[in-house]
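In: Can you look at this prediction? I've put the sequence above it.
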Amino acid sequence: MANIVLSVRDLYLYYRTRKGVVKAVDKVSFDLKRGETIAIVGESGCGKTSLARAIIRLLPRNVEKFDGVISLNGTDVMKMDEEEFRKRVRWQKISYVFQGSQNALNPVIKVGFQIAEPLMIHKGMGKEEALAEAKKYLRLVGIHESFLDRYPFELSGGMRQRAVIAMALVTNPDVVILDEPTSALDVITQANIINLLKRIKQEMNISYIFITHDVPLTSELADRVAVMYAGQIVELSDADEFYVSPKHPYSEKLMASVPTLRTDKKLEYIPGTPPSLINPPSGCRFHPRCPFAYERCIKEEPPLAETSKGSLVKCWLVHEGKR
């Protein structure tokens, strides 16, 4: 347990809407080890980003329920009030790389100051000292220090994303949440960013939560893969095991829809549409789309239980040895 940097237990995040309460994150649990990357994958709207924002506590005003245990280095940060969490945890111990770098950066403030600002706020550094430190992190992410005095619009998309990564790393956090950090970039720039993240992980022994809908991309960075469906984690497996032999029927369908370069396979698709998070299905939430569902799947919700190979799977068929 000493190697666990972040532990999440029974985390809930519900939103109030005009149509009802959206169960965006519904009883989610997992552990993150130091120096490890967990990739969270799933269809759009399954709750990936809501889970990330719940961990760093960047919440909208319409929260109906926010409950559970989030332990960071053994301390339950859910017991902290907002001010204490802001001072001690957010951006100091857990930082966030947002999906759109253009929106994450202030267009009228120079890039260097935006990278240095967390050091001035959280570490109490003076402006000159913080800017000198910002230069180091610009070099770390592969940007020349002269770009310290440029505005975001003067940088390319890839360079802006690198600047946002520098901003997330500058306080030397324990955990960095990567919310689809390459989704708006071309393929070559995506590869460069992923290689950068791998290098930084090795050099700084940092832990990542990597959120993406791009399953092939996770294979470059992930140590473990968590599959989310309808606000819940339905499978959590070692990456090597997951890519070869996913256990949950949803995971199987997800992997079957991914084209490969070295094998000739018939691509599949997942029938139906994702369920409403306001009124999710009874029992297993995937049962309306699952080709293997039977009566128990409809009536009883399966537990997220461990298999003989160490994977955690939320499926009656797996637990009963029928798959």
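Out: Cool, the structure landed.

In: make it CA atoms for all contacts and neighbour counts henceforth
Out: Fine.

In: what's the single longest helix in the chain?
Out: The helix spanning the most residues in the chain, taking DSSP state H as the definition, is helix 187-204.

In: Please identify the buried residues of that helix?
Out: Residues of helix 187-204 classed as buried by neighbour count (16 or more other CA atoms under 10 Å): 189-190, 193-194, 196-198, 201.

In: where exactly do the strands run in the stretch 51-200 of the chain?
Out: With DSSP state E, counting those that start in this stretch as the criterion, the stretch 51-200 of the chain has strands at 63-72, 75-76, 94-97, 175-179.

In: So which of these is nearest Phe113?
Out: Ranking these by proximity to Phe113 (CA to CA) places strand 94-97 first, at 17.1 Å.

In: which helices and strands does the closest one pack with?
Out: helix 48-56, helix 157-169, strand 175-179 (3 or more CA pairs under 8 Å, 6 or more residues apart in numbering; DSSP states H and E).

In: quick one on the thing from earlier: next structured bit after the longest helix of the chain?
Out: Scanning forward in sequence from helix 187-204 by DSSP states H and E, the next helix or strand is strand 207-211.

In: so that next one versus helix 48-56, what angle?
Out: Note on geometry: by axes from the mean of the first three to the mean of the last three CA atoms, to 10 degrees, strand 207-211 and helix 48-56 are set 150 degrees apart in direction.

In: Please pull up the helix or strand immediately following strand 207-211.
Out: Next along the chain after strand 207-211, with elements defined by DSSP H and E, is helix 215-218.

In: Second structure follows, compare the two:
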Amino acid sequence: MARPTIARVDLQALQHNFQLAQGLVPDGQCLAVVKANAYGHGAVAVAKALDSMAAAFGVACIEEADELRQAGINKPVLLMGGVFNQQEVIHAAENNYWLMLNNQQQLDSVIDADLTQPVTVWLKVDSGMHRLGIGLGDVSTYYQQLQASDNVLDEIVIATHLACGDELDSTFTDQQIKQFMASVEGINAPLSISNSSGLLAWPQARQHWNRPGYMLYGNTPFSGAHQDADKLRHVMTLSSEVVAVRDIDVGESVGYSANWTAKRPSKIATIAVGYGDGYPRQARNGTPVIINGNRAPLVGRVSMDMITVDITDLADVAVGDEVVLWGEHLTANEVAECAGTIGYEVLTRMPLRVPRVYS
């Protein structure tokens, strides 16, 4: 009998979310970001579900791109982190991987490579995030070097990344967009600015190429309501089951470190899920789960394979009852906030031992 912890992935909801993204840019194209195992949802299954819809896919590194190719995904794949040596450039050219170039070293590795066919290049510009990318004043120089190379296909995409796009009242985002647009003035090239937050909330960031990621999986990048983000449909439901129920007296504690003590006679349910399944260890007492449609609070430390919740106020909870850790009525964002992190981390840390069930 299998352990009951599973992640159900709704591929129709995924497709709905992609259509929402694409609908925001009717004159542009969307590249579906499937890095980090499609934010924990399963890169191959997600890419296959979006293969007829997405113009291309985005990954962090060549190993993630190879996984898609080996699974029969033939759409272009953008290596968003670039390449790390000339051998990767050759491998990318042979497999129709697009290359994001972030500095002179990466540019030289493309120009100097012995290629049998040219590659598609994206040029990353640092418009204020100061993580990766060439300087705003260097765009024309780099662009001309790439144009002059026989190793580079004619259509060079110029891209940047927003640092504060998820902050709807940010003035920094407007500043970034203006600085980026000024840096490419006079250059006739397709542009890319938008990640999920840019696509949803910053119309001026919607360009020829857009890079939705987090939103595809049904999660809002914003802390509050947003008219378009609120149309997203959740994709993953992480669930398990009650494996034990016990009564404890006033003054008795639960779990490692005894960091929760009963102040009343209490009924405790043990659930077969823990940080070994991607449930955040730092989730604090009171973090909600859903049992039989009702919320119940986490009590005691999260352990590797189990959590405990207080079901004193719920009726008729029994061994075998389903428990939802996050899903339609309890978002990964909410659980992440209770753990002092963000939904992106909670989802991408989902380990392979949790079976994904696709529908």
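Out: Structure received. This one's a predicted model, so the numbers in the text were calculated from it and none came from an experiment.

In: What's the TM-score once they're superposed?
Out: Once the chains are overlaid, their TM-score stands at 0.33 when taken by TM-score structural alignment, normalised by the length of structure 1; 182 aligned residues with a CA RMSD of 6.7 Å.

In: coming back round to it: I'd like the strands of the stretch 51-200 of structure 1 laid out as a markdown table, including distance to Ala52 of structure 1 and mean neighbour count.
Out: Rendered in a markdown table, the data for these read as follows (distance: least, CA to CA, whole Å; neighbours: other CA atoms under 10 Å):
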| stretch | distance to Ala52 of structure 1 | mean neighbour count |
| --- | --- | --- |
| strand 63-72 | 12 | 17 |
| strand 75-76 | 17 | 14 |
| strand 94-97 | 9 | 24 |
| strand 175-179 | 7 | 24 |
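
In: Adding distance to Ser237 of structure 1, write those strands out as a markdown table.
Out: Converted to a markdown table, these look like this (distance: least, CA to CA, whole Å):
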| stretch | distance to Ser237 of structure 1 |
| --- | --- |
| strand 63-72 | 21 |
| strand 75-76 | 25 |
| strand 94-97 | 23 |
| strand 175-179 | 19 |
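
In: Of all these, which one is nearest Ala24 of structure 1?
Out: The minimum distance between Ala24 of structure 1 and the strands of the stretch 51-200 of structure 1 falls on strand 63-72, with 10.1 Å, by CA to CA.

In: which secondary structure elements does the closest one contact?
Out: Identification of packing neighbours for strand 63-72 of structure 1 by 3+ CA pairs under 8 Å, 6+ apart yields strand 4-17.

In: buried set for the strand it packs on?
Out: 4-8, 11-15.

In: neighbouring contacts of it?
Out: The set of residues external to strand 4-17 of structure 1 that reach it, using CA atoms under 8 Å, 6 or more residues apart in numbering, is 21-34, 50-51, 54, 62-74, 174-175.

In: rerun that using 7 Å as the cut-off
Out: Residues from elsewhere that reach strand 4-17 of structure 1 (CA atoms under 7 Å, 6 or more residues apart in numbering): 21-34, 54, 62-73.

In: okay, the angle between that strand and strand 175-179?
Out: Angle, strand 4-17 of structure 1 to strand 175-179, by the same axes, to 10 degrees: 40 degrees.

In: ok, back up a step: just send the buried residues of strand 4-17 of structure 1 back as JSON lines, with distance to Glu235 of structure 1 too.
Out: Written out in JSON lines, the entries for the buried residues of strand 4-17 of structure 1 read as follows (distance: CA to CA, whole Å):
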{"residue": "Ile4", "distance to Glu235 of structure 1": "19"}
{"residue": "Val5", "distance to Glu235 of structure 1": "21"}
{"residue": "Leu6", "distance to Glu235 of structure 1": "18"}
{"residue": "Ser7", "distance to Glu235 of structure 1": "17"}
{"residue": "Val8", "distance to Glu235 of structure 1": "15"}
{"residue": "Leu11", "distance to Glu235 of structure 1": "16"}
{"residue": "Tyr12", "distance to Glu235 of structure 1": "18"}
{"residue": "Leu13", "distance to Glu235 of structure 1": "19"}
{"residue": "Tyr14", "distance to Glu235 of structure 1": "21"}
{"residue": "Tyr15", "distance to Glu235 of structure 1": "24"}
